[in-house]
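Asker: Predicted model and sequence follow; I will ask about them next.
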Amino acid sequence: MSNHGGVAADQLRAFVERIERLEEEKKVISDDIKDVYAEAKGNGYDVAVLRKVISLRKKKPHEREEEEAVLDLYIHALGMAGSGEAEGRDNG
């Protein structure tokens, strides 16, 4: 193993090459995901909502509940809730 100024060049090169390979794989996977979203859109699905569903599924139930509670609070604070929605849920 070559050692230049305290750096193991062979090991460093191996790390760089592994990272480069993984970055290329990540790009391929990212392109595949874009294709799936495009296919879903072509079949009439709302991609923005689909992305939100994917995001929500990554979270634990209590994290989703917290997020929904804060969102509900903000919506009410901004007066964005419809009159029917606010009834029975608006405690102040």
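Answerer: Received it, and whenever you're ready, just let me know what you need.
Asker: C-alpha only now, for contacts and for neighbours.
Answerer: OK.
Asker: what ranges do the helices span in this protein?
Answerer: Secondary structure of the chain, counting by DSSP state H: helices at 9-42, 47-57, 61-77, 83-86.
Asker: a markdown table for the ones you listed, including distance to Asn3 and mean neighbour count?
Answerer: Putting the helices of the chain into a markdown table (distance: least, CA to CA, whole Å; neighbours: other CA atoms under 10 Å) gives the following:
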| stretch | distance to Asn3 | mean neighbour count |
| --- | --- | --- |
| helix 9-42 | 6 | 12 |
| helix 47-57 | 45 | 12 |
| helix 61-77 | 48 | 13 |
| helix 83-86 | 68 | 10 |
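Asker: another one to put next to it:
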Amino acid sequence: MADGSATLKTATGAGGVAAERLRSFIERVERLEEEKAAIAGDIKEVYAEAKGEGYDTKILRQVIRLRKMDRAERQEQEALLELYLSALGEA
């Protein structure tokens, strides 16, 4: 068998421990993927609610991205942005 199942059967008998362990990993990942999709839907709803109240969701996303950064990293990026804009005559 070219799909890899022959290797599992050879290593552990006819679908023994290795196959069950593999199935366990796959099922766990599938559950987590379902949870991730549900959370993504929840996040989308929060952004829609914020937009409905007049907030700019593009800016909200940027604020969230910046808050994830270390303060020094954020300051470095802001300094580089200012430098680049100044070099272009935009600042």
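Answerer: The structure has been received and is ready for your questions. Not measured: the values here are computed from a predicted model.
Asker: Grab the most central residue of the first structure for me.
Answerer: Here the mean C-alpha position of the first structure is nearest to the C-alpha of Ser55 (CA atoms, centre = their mean), at a distance of 5.1 Å.
Asker: That one maps to what in the second structure?
Answerer: Taking TM-score structural alignment as the criterion, the aligned counterpart of Ser55 of the first structure in the second structure is Arg65.
Asker: so stretch 21-34 of the second structure corresponds to what in the first structure?
Answerer: Per TM-score structural alignment, the counterpart of stretch 21-34 of the second structure in the first structure is residues 11-24.
Asker: and that stretch, how far from the second structure on average?
Answerer: Compared with the second structure after fitting, stretch 11-24 of the first structure has a mean deviation of 0.2 Å; criterion: mean CA distance after the TM-score superposition for the first structure.
Asker: Am I right that Ala18 of the second structure is in contact with Thr12?
Answerer: Yes - with the criterion set as CA atoms under 8 Å, Ala18 of the second structure and Thr12 qualify as a contacting pair; they are 6.3 Å apart.
Asker: Just want to know which of the two has more residues nearby.
Answerer: For Ala18 of the second structure versus Thr12, the count of surrounding residues by other CA atoms under 10 Å is larger for Ala18: 16 against 12.
Asker: distance of that one from Ser24 of the second structure?
Answerer: Here Ala18 of the second structure is placed at a distance of 10 Å from Ser24 of the second structure (CA to CA, to the nearest Å).
Asker: what separates Glu82 of the second structure from Lys36 of the second structure, distance-wise?
Answerer: The span separating Glu82 of the second structure from Lys36 of the second structure equals 36 Å under the rule CA to CA.
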